[in-house]
Each structure stands twice: as C-alpha cells, then as structure tokens.
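K.L.:
This is a predicted model, with the sequence first.
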Amino acid sequence: MTISSHILGFPRIGAQRELKFALESFWRGDSDVSALQNVAHTIKTKNWQTQIDAHLTHVTVGDFAFYDQMLNQSLMLGCIPKRFGFDASHITLAQTFDLARGNAAQPAMEMTKWFDTNYHYLVPELAQDIQFKVNVDAILSDIDAVRALGGEAKPVIIGPLTYLWLAKIHGQNFNKLDLLPTLTQAYADILKAFKARQVTWVQIDEPILSLDLPGFWLNAFDTVYGELNTVGCKVLLTTYFEDVSAHIARINKLPVQGVHIDGARAPQQIAAWVDHLPADKVLSIGIIDGRNIWRADASALIGQLQSAKASLGDRLWVGTSCSLLHTPVSLEFESKLDPEIRNWLAFATEKVTEIGVITRALNEGNGAVTSELAQSDAAQYARRNSKRVTSDFVRNRLASVTTAMSTRVTPFAQRIKKQQAHLNLPLFPTTSIGSFPQTTEIRQLRAAHKRGEIGALDYLERIREHIKLAVEEQEKLDIDVLVHGEAERNDMVEFFGEHLWGYVFTANGWVQSYGSRCVKPPVIYGDIYRPEPMTVDTTRYAQSLTNKPMKGMLTGPITMLQWSFVRDDQPRELTALQLALAIRDEVQDLETAGITVIQIDEPALREGLPLKRRDWAVYLEWAVRAFRLSSAGVADTTQIHTHMCYSEFNDILPNIAAMDADVITIETSRSNMKLLKGFGDFNYPNDIGPGVYDIHSPRVPSVDAMTFLLERACEVIPAERLWVNPDCGLKTRGWEETRAALSHMVSAAKIMRKKVKAEQLADAEV
C-alpha cells in the first residue's frame, strides 16, 4: 500500500519576484521574448525540482502563466475576444499581454477576483458563434520537461464548467450553456493530446462546485464528464475553498477516477467522503493549507488521516487544499524575520516538504520522520504558549465597545447637506483613489531609508518633496478633492501593519495579485493595537499646501484582515474588530488635525464573502460592523469615503448601503458601467464615484470615452450624487500617462457639468 502525494499548483513569480522583473523589462522594451522565456524556464524548472526533491508522486504542470491561468485556459481553447483582431490559433506573447493590459485600439479584458481570494483573473469573453481552436503545445512541452527531470507529470487545467460559469457574454444575448457541446469537444481534444503523450492523470479544477449552483448547471456535470470519460485519461476532479459534501452522491456517480477535496478549509467533510467514496475512485485530501502561512501540525494531521488510510489504502492521496499560488515561495530568504515567529511559518516550498513528511509517515510510520515531527511539535508548542500573542489591554478595550460607537449621529440625507456647505464642491466633483505614481526615485528612497543609508529627517524631507509634487500636479489639473499621493507607503496594507502591534513582516513574502503585480501580505500573529498616529503628519502637511480639501487615506479593517496572513487561533471577527478600533483611532486623529474628507478603503469586503450564501449574513454583520466602528466616530461635516474594486456588488448592495459611507468609489470602467446598474436599481442612497478609466492598463482613454461613461452613469444615478475618479490608485502608472488620463477625466467632468446645467436650465424654462 502506497499513499500518493501532490500539490494543486505552485507560485509562479519566483522566490524573489524574478518573473515580475522580467515581465516589466519586456514591457518596457528593455529585453526580448527569449530573455523572458529563459526566466520562465528557470522558475518552472525550480518549481518542478522542489516537488521531485520532496518525493511527491505527481509533479504539477500547467500551473505556470506569464499573466493569468484563466487567460492561459482561454489561449489553450482559442477563446480570444474578436475585437482584438488576433488569429486565435496563433497568439504571440506580445498579443497575450495586449489581451491582459489593453493596447491603443482596445481596452484590456475584464478582470475580477478569483472566488474569495485576492488573486485577479481575466474574464473570458464569449461570442455565440465562437469556434474553439485547441492549442496545447506549451503544456505538452512542460510535460516533456518534467519527465526529463525524472518526475511524473500531472497537467492541471481549469474545468469546462468553471470556465464557462466565470466567462461573460459580450455584445450578444444567449445562454452560455448553449456553447457547452462545442466546449466539451474542445476539452476532449485537450485530453486526447494528453493521452497521446501517455499522461496518466489530469487534474481538472472545478471550484464552482463550492458555490450555490443552479440545478441545470449541476446537471451539466453529468453530460460533460460522461463525454470526457470516453477519451481514456484518468481525471482528478478538483474542488477547493469550501465543503462540497452536499454533492457527494452526484460526484460519486461521475465517471472520473478521483476527487480532490479541501480538507484544510472544510475538514468537516473528510469523514463523509471517506465513508461514501466508491471503490473505483481515489480521494485526494488537501490537508495542507494553501491559503495561509502557518506551519502545519504534522503529528495532528497524520493522526487525522489514519482513519482515511485504514479505509482507502492506496486510494488515498495527500495534497494541498488548493494551489499554493496564494502563498509566498520560500522562507529561504527570510534571514531577518523574527526567529521565534519564523519557526511558526511555512511558505510554499516548506508546505511541499510538509506533504512529503506526512505522506512518508503514513506510508512508513512516524519513526521514519522522527526528527521532522519533533521539530513540528516544538513549533506548535512554542506558538501556543508564547506570551507575545495576546494582550489583556486590547481584549478589555474590545469588550467595552458599544453599539452606539458603530453609528453616525445624523442620517446621510441630513449630514450630506452640511458636508456640501462645508466643502463647497461643484457638480461631478473630481478626485483620485489615493496613490500617485511610485517612481523609481521613490522606491529607491524608501529602500535606502530601510537600509539605514538615509536618516529619518532627511527621508521625511525628501518624501515631502514628492508629496508637494503630487499636490502641485493635482492643482494644475484642477482636481477638486486632492490626495497626498502616498509616496511614503510601500503597500496599502503593509504600511499600516508596520505601525500596529500584533503584526510581523517578511522580506520576500510576495504573492501574485495579477500579472506582474505582487503584494507582500503582513502576518497577523497577535492582538492588534495602534500605539501612535500613522498618517496624520503627512496628511496635515499635504493639506497645508492647498486650499482644496485633502483626503486622509486609510485602509479599512476588512481589507487589512483579508490582505494579511491572519492568525488562525481565534475567530476572524475578533481580529477584524481589533483592527477597526485601530483605524477608528486614526480617523479621529485626522479629524482633530483638520482633515474633513477621510477615505477608508475596503476593496476586499466582497472578497471576504463566504462562497455559500447560507454563511453570508454572519460574515456581513461583523464586516459591516467593523467598518462602521472604524468610521462612525466623526462629526457630520466630516465626509467618509470608501473604495471597492474589481468585484460584483449587486448581491450585497443592502450591506454596502449599511456601511453608511458618504461616498463610495467603485471600479466600473472595464465593465463599461454595467456594475453601476445594480446601484441604480437598488436606489443606493449615498454618493457614488464610478471609475471612468482603467488604471491597470497603460492605455489613456479619450475625453469622449470618459464622457460617454459618465453619461451612462447619469442614466442610473442622479448627477447630483456622482463623483468622477479613476477606478483605482495610480501607484503602478507613470507620470506622463497619469497626467494625460487625469486631464481627460477633469475635462469630461467639466463637460458633464455644463451639459447637466444646460438641461436643468431648459427644464426650468419649460
């Protein structure tokens, strides 16, 4: 009896973000395709070798992407938006990036969050007459490369029903399921290519099984997998992120040879699957958490799997709960990390080793890994008993929070009049989301300060020069509500975490968010407290440079929670409320300093929503309460903004309204203002700033294009409640395109002011 082992995917950015730098060099024209391909080959080879060295039974291929795995699947299927005019059967790497980032002629493909993660995928665009054109050359090449290293390759692809569910129809109206027969044939062709390459197992990811699917979509699984079974490849049907035990009977009847379940996020489902698994299937249990960075309790997990081993024998596989894409690559480069806390952590490379240790113990007995288990046990004991984790002061303060602390004194309809009188803003007021270009000079300045090469006062003065530049640029552009540009901030979560107790920071704990964009989530290991103001000095300085309103810029408690690696020894709700109190203190200090427009960004609110609707109410109650706790302690004349991006909001609009922010800014440019319709249908009561251009693309839209979007916005939201802004922060953009885009944005706002005033005058005359 031999229990098998594998992972669902590995990070593709490289341990020190090699892919990011190679991509950006290529986009700048500083390197060619060959150089980019060489970097990719090196990363993939190292990833495969890591799995081979850990003695995993199967080595995963197909998890690498130059930009996004959903885009990879679209390329494999030849599902390319016609509007680009590309030959779907032969897409160059440069054209791939045009799809992802847009070009002079076409905006980029729409982008949104991958389920409840902070990873963004590119949404496939479907046409009724699409002809799928399969191309698997890239993944076949990787299969050959793994075999040359001595590994057993297991290709991974996104399943047909997940692909179809997440895709969107553009410019037509038809039922997506009408495409299923031709899509299924395309997938059959992919499997035939794997079969011809003598691939034994294929991992087909169908994470939509974790959602509340309509019955006809569930029924489609029977048809699709019945047809794919005729090819003859062994299929591991992969689910993750949720408990899918409600579908046991249906999945067990599917003609697939294996099923993967998430045993880290939903351990309650393991027993049911072990008890009901048919004798002709394998069960892969994702026992190692692919979404967090805490070291596994190997002894406990081995004990947990013993009953599954007894029941299933060699039909048991051990793996990660999901792809390790959501974790940093390796602890190898974390030499400066607090050694006590470092010993509590495991990144992707260490998680692969943990799988190897657990599998070896199950196959050979605990005696075969005595040393490894002793180290694991010691780390668990140290973390449980550390005095650094809890604070009586923080816990007592949280216990004293009252309901009144989460409620603005005056309803929005009354306080907005006071704010309008105080701020004296025009119709269609213009602003930006917060950050301005993080130039090479700024990044080098921050790095030099971090290395101790620049003293604190010198650093402050030089940062103030960049703040002054940002303010001057906005004044020249005639923007109405300004921001200080965030030159001093490395990341919207990390910056604040560095000023809070209970956080620790890595040097290379990077995780891909989209394309070359990587984030370095801080680690919440203990109770949270804000010992001193974090943003007051820079914001007050920026306000001193202008007579226009200056926004205070903060990250909200739910985004701080979602975009950190969060402690798993207490409910997330408690950590969120601790964060809310810290942000509340900062809001009140900003107000005391004379800042009367304060933005508390919550782009991750929708991302944190549980995948099952049955669990929404509980999450939304404490998430909204946390935001209100952070924002409600201000005067009526202080205007609270919030920002959300790249999410579907329509199903939680009552909860967004319950946040009671005076102004919400949202991403709508890539969806051509379609996301805004739900706010209109719902009759959202407060002010809204729909993004009028996509900051993730270097493309600068015209004044007419932005005016068109604002006209569409006026069809669903009264002009008196509309703000004008980009769809997100400008950190990743250059100054030249930023000036051009913001100039067009301001011009569009002024055109709309004249148009609406003319219409109002005409109505008055009638």
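P.N.:
Received the coordinates, thanks.
K.L.:
make it CA atoms for all contacts and neighbour counts henceforth
P.N.:
Will do.
K.L.:
Relative to Ala249, how far out is Phe194?
P.N.:
When distances are taken as CA to CA, to the nearest Å, Phe194 and Ala249 turn out to be 28 Å apart.
K.L.:
who's more crowded, the two?
P.N.:
Just comparing Phe194 and Ala249: by other CA atoms under 10 Å the higher neighbour count belongs to Phe194, 23 against 12.
K.L.:
Please, where are all the strands along the stretch 251-400 of the chain?
P.N.:
Across the stretch 251-400 of the chain, reading from the start of the chain, the strands by DSSP state E, counting those that start in this stretch fall at 258-262, 282-288, 316-320.
K.L.:
would you turn those strands into TSV with mean neighbour count and distance to Gly215?
P.N.:
Shown next, in TSV, are the strands of the stretch 251-400 of the chain (neighbours: other CA atoms under 10 Å; distance: least, CA to CA, whole Å):
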stretch	mean neighbour count	distance to Gly215
strand 258-262	27	20
strand 282-288	27	25
strand 316-320	27	29
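K.L.:
Adding distance to His55, write the ones you listed out as TSV.
P.N.:
Compiled in TSV, those are given as follows (distance: least, CA to CA, whole Å):
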stretch	distance to His55
strand 258-262	20
strand 282-288	16
strand 316-320	12
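K.L.:
And those: which comes nearest Arg517?
P.N.:
Evaluated with CA to CA, the strands of the stretch 251-400 of the chain place strand 316-320 nearest to Arg517, the distance being 24.1 Å.
K.L.:
So which elements touch that closest one?
P.N.:
Secondary-structure packing of strand 316-320 (3 or more CA pairs under 8 Å, 6 or more residues apart in numbering; DSSP states H and E): strand 4-5, strand 282-288, helix 348-364.
K.L.:
Please compare the first structure with the one that follows:
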Amino acid sequence: MTTSIIGFPRLGEHRELKFSTEKYWRHQITADQLQQAARDLRLKHWQLVKAAGIDGIPSNDFSFFDTTLDTATLLNIVPDAVDALDLSPLDRYFALARGYQGDHGDVKALPMKKWFNTNYHYLVPQFTATTQVKLVGSKIFDEYQEAQDAGIQTRPVIVGPFTLLSLSEFHDCQPTDFVTDLVAAYQTIFARLAAQGADWIQLDEPELVKDVTGTRRELFKTLYDQLLTQKSGLKVLVQTYFGDVRDVYTDLIHLPIEGVGLDFHEGRKTADLVRSGFPADKTLFAGVVNGKNIWRNHYAQTLALLKTLPVQRLVISTSCSLLHVPFTVANETFPAPVKQHFAFATEKLGELTDLQANLAGQKTTAFAANQALFAQPRVQPNPKVHDRIAHLTADSFTRQPALAQRAKIQQREFQLPLLPTTTIGSFPQTRDVKRTRAQFRKHEISQADYDHFIGEHIKEWLKWQEDIGLDVLVHGEFERNDMVEYFGQHLDGYLFSRNGWVQSYGTRGVKPPIIWGDVARNQPITVKWSTFAQRQTDKLVKGMLTGPVTILNWSFPREDISQRESTIQIALAIQDEVLDLEKNGIKIIQIDEAALREKLPLRQSDWYSEYLDWAVPAFRLVHSRVQPGTQIHTHMCYSEFTDIIPAIQNLDADVISFEASRSNLEILDALQREHFQLQVGPGVYDIHSPRIPSVAEITTTIHQILAKVPEQKVWINPDCGLKTRGVTEAKASVANLTAAAKAIRAELQPKGD
C-alpha cells in the first residue's frame, strides 16, 4: 500500500511562475532566466512532495501555460502559421497560447476552453490534413532527468491519446487519420523514458468519464490495442478523474496495463464498479482525497470505503490533480477553530499519508483529531434564510410579461440603434487601481480619498466611452478585486483566503472564496458606484452583477449541504441587489453567469436531473421580480455552449453575450438551429490575447454574425471583460470595435435615411 498524487500546483507557493513569466513577456528577464526559475520551482515542489512521504511523485505536470498545449507541441501538432514564425521555440509556444502580433507576423491564439468541469482552461489543439504527428520536443524527458539528477524518482505524466484526440479540433480531417502516427509517437516516448530509467508512465484520460459509446469507444480500444503492443518495459497507469468510467470499465481493467486511476469523489459509480471485480494483477490508484475542494477529508468515511474494495494492490491518491486547490493553509491567517477545517494542496499530502498509516493499522493522533473535528456541526443555520427558501413558489421563478413583449417595451424606452455596442463590464486594473485599493484595505488612506480616486477613474472612462461612441456604458468595476470575491465580501456566510490562488489559465490565477455558512445579503453591494456612474451621463449605464451559479461554481462550496440549496441562498441575495439597482434607476442590469456550463455533469444523461433543473431556476429567481422595462443581460465565457442552447434560452434573460472569438463563432450555427429568441452579443474579438484586432478584422467578424443571426437581435461587444488587459490595447481594440459597428450600421441603413 502506497500513496500518490496526480499533479501539483504549478504557479508556486507565492505565484513565482506567474511573476517570472510575465517579466519575460515584458522583456525584463531572458529566456534562460525564465527557464532557471522554472527549474528551481519544479525542484522545490518535488522535494516538498517527497519530504511529505508521498511515494508516487509526478513529473511533466508542470507547464508554462497548459499541459494540453505542451502535449500538442511535443507531438508537432502546431498550426503552419505559428510554425512558420521566425521565433524561438519558447516564443512560438507563447504565440500559440497568447497570439502574436509583431515584426514576424500576426497570428491568433489557439481556441481556449474549460477543462472538463473546472475553472481551469486548456488550449485546443488544431489538426489539419497537413498535420504530421511525430515526437519533436523534449520537455517530458528533460523534466524527468531533472528530478532524477536530484535523486527523485518520478512518474512522467502526459495527456493520453484518447483525451488528446477528443479535445482537439479537426479541419478537413478526422481523428482516425492520426491513430497510427500518434501511437508511434507515444511508443517512442515510452522507449526514451524507459532508457532514461523511468519505471512508470501516467497517461491522463479524463475523457473516459464522459459518455464513451459507439465510435468513441471503438477509438479508445483501437488506440490502446495498438499502443500497448510496445511498452518498452514501462508500467502504464491510465489515470481518470472528474467522474466514473462506467462505459469502459470492463475495457479498461482488461487492458495490458499495470495501473488504473479512478475518482472516488466525483465518480458516483466508481465504488460499485470496483466492487464488481478488479484484477489481482493490477494496481488501483484510488482517488479518495478530494483534489477540487479545500475541506478536510473525513478519515473514518474514507477508510470505511477503502476497506470495502476487493483490491490486492492499492495506492491511495487524490481524486484529480492538486492544481485545482491553493498551495498551503500555512500562509493563511484564519482563526485556529476555522483553519483546522481546511486542507490545501500541501495539507492533502499529509492526509494521504495519514490514511495510509491508519489503513495499515496505526492509530495515529491525526486520526483522533479528525474524528473530533467531524463530531460536531461546523456552523449553525440562519433561520431567516431557510424561512425565505421555504416560502418560494413556482411563481417565484417566473418573470412576466413574456420575452417578446418585454423586448418591445425596452426598445421603445431605450431607443438604441441597430447593432448596439457595449463592453462586458470591467476595464483594465492598472497598478494605480490595485495599489489604491490595497491602501484602502490596509487603512492607509481614508474612505473619502478612496472614493475620490474611484470616482475620478469612473468619470474618465465614462468620458472615453462617450467619445468613441459606445451605446451602453459600464462603470469599469475599479472598486472590485474579483467578480466573485467582491460579492462574497459583502455577503454573510463567506470566508476569504489571503494566498489561496488557483490557476485559471496561463499565468492567470483566481482566489476562490470559501462558502462557510448560510449566505445572505444585509446591505446593497453595487448600488453606490452604479448610480454614481449613471448620474455622470445621459447614456445608459449597465449595473454589473455576478450570477448565483457562477458565484457558487467559482467558490469552494460547502460539502454539508447540497449545491442546489447553496445556490438558491445566493440567488435570493443577488435578487435583493437587482431590485435595489432597479429602484435606484438602473435600467440595464447584467447578471454574469460565466460559469454556468462549467459544472454541467460530464455525462449528458445527467445534465438536467443533476444540474440544469436547479441551476436555470436559480438564475430566473434572481430577475423574476423586475419590471418589464428593466433589461436583463447575462454573459458566459470560454465554455462549449452549443449543446445547451435550450437551457440558456430558458434563463429568460433579455440579452446574452457569449465568448465566441476563440471558438470561431461556432455557437452561431447552434443559435440558428435552435431558433434562439434572446438578443445576443457573440464576442467579436479575443480579450485574452494582447493583439489588437483591426477594424477590418472586426468588420469581417460582424458580417459572419449577421449571416446567421437577425440584425435586430445582435449586440456588438468583446468576448469578455477587459480587466486583465493594458490600457492602450483595451482602448484601441474597443475603439476599433465601435468603428466597425458604425460602418456596418451605415451599410444596413436603408437608402434615403
């Protein structure tokens, strides 16, 4: 019996990788200095995991941006336009991730999508008829060698071939076209690692927890039937996570592999599958420590589960990579009675070894402390919150009048032009903004000084929006640190870490708040600055809110009540804010549900029964009581929406904006197919890339939109907020957007008008 982890946080205890990488992008350090910083960080993490007593230590789980992108570049799956750039390999890699605009060319970044049901994003590999899959990189070998040179034996990790093909996009070709070459490339990797001294390789195959039937199941079997004919003496671990493998369990356990990694946390059927039979000659890597949440493991329950499994060879593991939780609780200042309930990545290493010791019969003091921790309720319920939920009826979730009637009322009242322009909400968070907010938080400046600073910023950006001719303005959200944390700070029931950063994409980290108890709102949150902004202009200013599903999904949720109940609590709190904004004269209110798709069950058969049947009503509850003349917007970003269009329409918002630029506007076909009724704003350019789109480029994109969506229903906007962009690039891009919209508006204007 041993212990293992699937992966470890990459950014570092203090986000060292983020700061080093961004210095490189700003040309403040060299490529060699960046690579050295990465080597230092990897060594620190391997040594930490080894010192904690973990037996199975992964390598190649590190990345400068994304491991799916790493796998694609390792195997020569690179678009010709990027491959042709006269840049170093490192800069071509970053061009794939961020786009490139400079002396050597102009290329867009690869599409970016959510990684299964998490807030992490991966870069989507692009296959074309000319793609030649072959081993061209050395990263996986270099990092294994680094660890070996330090005296640490690791298990190299790589995205498995089935997941790689399943997550990729194919242009004028099919996944089956690449099976032979892909298998040969993986076998070459096996051989080189074996020659270096590796004994195991981990193939990450989370795609197996989705629906894997028909041709998908055949593709999986074909890949592995061919791949495993030449293992070069390596032991192979096929690692899954985020669910159970009910469709391919029998196929999986009968493969000629040595290890199977299964998720016992999110895999509802995993325990039953294993109890139905598990081969004596294989090792089960049992994912029993939750890699996606920060609560302490309940040792007694976990040990009871493990003891029911008919397994001779057992490795106690995390349910997924620890990439999805913060680095360590040690850097937090929670009171001791609170702190004892949390386990971040470093603490989860200790949980694994505690479970190992207790399963071996050692009655540790840690086990006794864990029993005491779970012996008493953690929080007391809020009676007012529960009473309010108890009095909800079906009418509480339904807005009147119907959408079409509301649209006529709003158009008559607002008198917006064809193709109205707006932004998603946030403007660049400059150093001055961040510094001033930090000074106020530390009581280094007064409330009056802080308010003056924020007010002047809002007025400056409102004037700029008016000058370039935007139709619906935003106040810029300069007072907000994060779209979820800001709201949580103003709600009962939330706790906040100081250093609880989790990677979202590339160097971008988020600091999810923790839902500690029942959620309620006791005073207005956004009314002050929204109404201030509206008083400065005759144009409409959107009130900006975060929706209840996103607040839940981008928080660390409670485990003592259902996610449905927790979301309804948040929805009622945000409803109070919506009604206060309306009462104070805000006519357009955007309620962002950026993460609606994120927690959708990975199996389609579970979508409605386990999620959408409460997530959609929760959003409707937020806006069900507003007046017909109040226009409700929502926004969704970086997910695949084409398969849930009916559910999105059922949100009953008036206008919805989508991320669309990095997904090649593919959502437009689904909107057309489903006869989508809401007004829509498909993002016309990618804000996650520093490149500035030209007027001509945006004009072309708008024409593509109008070819599939009626012009009366189209809004023109970027694909997400501008918080992470620089001032110069943000202003130039939005100005080009506005110019493009005006040009097309003139084209559409009837002659003689």
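P.N.:
Structure received. Every value quoted in this text rests on a predicted model; they were computed, and no experiment measured them.
K.L.:
Could you tell me the TM-score of the two chains?
P.N.:
TM-score for the superposed pair, counting by TM-score structural alignment, normalised by the length of structure 2: 0.97. Supporting figures: 746 aligned residues with a CA RMSD of 1.6 Å.
K.L.:
Out of the helices and strands packed on strand 316-320 of structure 1, which is the most enclosed?
P.N.:
By mean neighbour count, with neighbours taken as mean count of other CA atoms under 10 Å, strand 282-288 ranks first of these at a mean of 27.
K.L.:
mean distance, that one to its aligned residues in structure 2?
P.N.:
Mean deviation of strand 282-288 of structure 1 relative to structure 2 after superposition (mean CA distance after the TM-score superposition for structure 1): 0.6 Å.
K.L.:
can you list the residues that contact that strand?
P.N.:
The set of residues that contact strand 282-288 of structure 1 without belonging to it, under CA atoms under 8 Å, 6 or more residues apart in numbering, is 257-264, 270, 273-274, 277, 296, 301, 312, 315-322, 351, 354-355.
K.L.:
a markdown table for the helices and strands packed on strand 316-320 of structure 1, including distance to Tyr693 of structure 1?
P.N.:
A markdown table is the format used below for these (distance: least, CA to CA, whole Å):
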| stretch | distance to Tyr693 of structure 1 |
| --- | --- |
| strand 4-5 | 46 |
| strand 282-288 | 40 |
| helix 348-364 | 36 |
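K.L.:
and of the ones you listed, who's closest to Thr596 of structure 1?
P.N.:
For these, distance to Thr596 of structure 1 was read as CA to CA. The smallest value, 43.9 Å, belongs to helix 348-364.
K.L.:
what's in contact with that closest one?
P.N.:
Identification of contacts with helix 348-364 of structure 1 by CA under 8 Å, 6+ apart yields 1-7, 10-11, 50-51, 54-56, 288, 290, 295-296, 298, 301-302, 306, 309, 318-320, 324, 327-331, 367-369, 372.
K.L.:
Distance of the aligned residue in structure 2 for Val536 of structure 1 relative to Glu582 of structure 2?
P.N.:
Val536 of structure 1 maps onto Val527 of structure 2 when the alignment is built from TM-score structural alignment. Distance, Val527 of structure 2 to Glu582 of structure 2, by CA to CA: 9 Å.
K.L.:
Quick one: residues contacting Met636 of structure 2.
P.N.:
Under the criterion of CA under 8 Å, 6+ apart, the neighbours of Met636 of structure 2 are 592-596, 656-659.
K.L.:
go on, Ala346 of structure 1?
P.N.:
Taking CA under 8 Å, 6+ apart as the test, what Ala346 of structure 1 contacts is 293-296, 330-331.
K.L.:
out of everything not next to it in sequence, what's closest to the residue nearest the centre of structure 1?
P.N.:
Centroid check for structure 1 by CA atoms, centre = their mean gives Asn118 as the closest residue, at 1.4 Å. Across the structure, with CA to CA, 6 or more residues apart in numbering as the measure, the residue nearest Asn118 of structure 1 apart from its sequence neighbours is Ser513 (6.2 Å).
K.L.:
Let me see the contact set for that neighbour.
P.N.:
Contacts for Ser513 of structure 1 were tallied using CA under 8 Å, 6+ apart; they are 118-120, 519.
K.L.:
hang on, it is in a strand, isn't it?
P.N.:
Yes - checked against DSSP: H, G, I helix; E, B strand; the rest coil, Ser513 of structure 1 lies within a strand.
K.L.:
Return the residue of structure 2 aligned against it.
P.N.:
Residue pairing (TM-score structural alignment): Ser513 of structure 1 is matched to Ser504 of structure 2.
K.L.:
need the helices for the stretch 451-600 of structure 2, in chain order.
P.N.:
For the stretch 451-600 of structure 2, the helices identified by DSSP state H, counting those that start in this stretch occupy 485-488, 527-535, 548-553, 563-583, in order along the chain.
K.L.:
Ok, the stretch 201-350 of structure 1 next?
P.N.:
All helices of the stretch 201-350 of structure 1, identified by DSSP H, counting those that start in this stretch, fall at 215-228, 248-253, 270-276, 298-312, 339-342, 348-364.
K.L.:
looking at these, which is buried most?
P.N.:
helix 348-364 (a mean of 23).
K.L.:
Next, the angle strand 316-320 makes with that one.
P.N.:
Computed with axes from the mean of the first three to the mean of the last three CA atoms, to 10 degrees, the direction of helix 348-364 of structure 1 lies at 160 degrees from that of strand 316-320.
K.L.:
Run the chain-centre distance for the longest helix seen in structure 1.
P.N.:
Among the elements of type helix in structure 1, defined by DSSP state H, the one spanning the most residues is helix 735-765. Averaging C-alpha coordinates over helix 735-765 of structure 1 and over its chain gives two centres that are 33 Å apart (CA atoms, centre = their mean, to the nearest Å).
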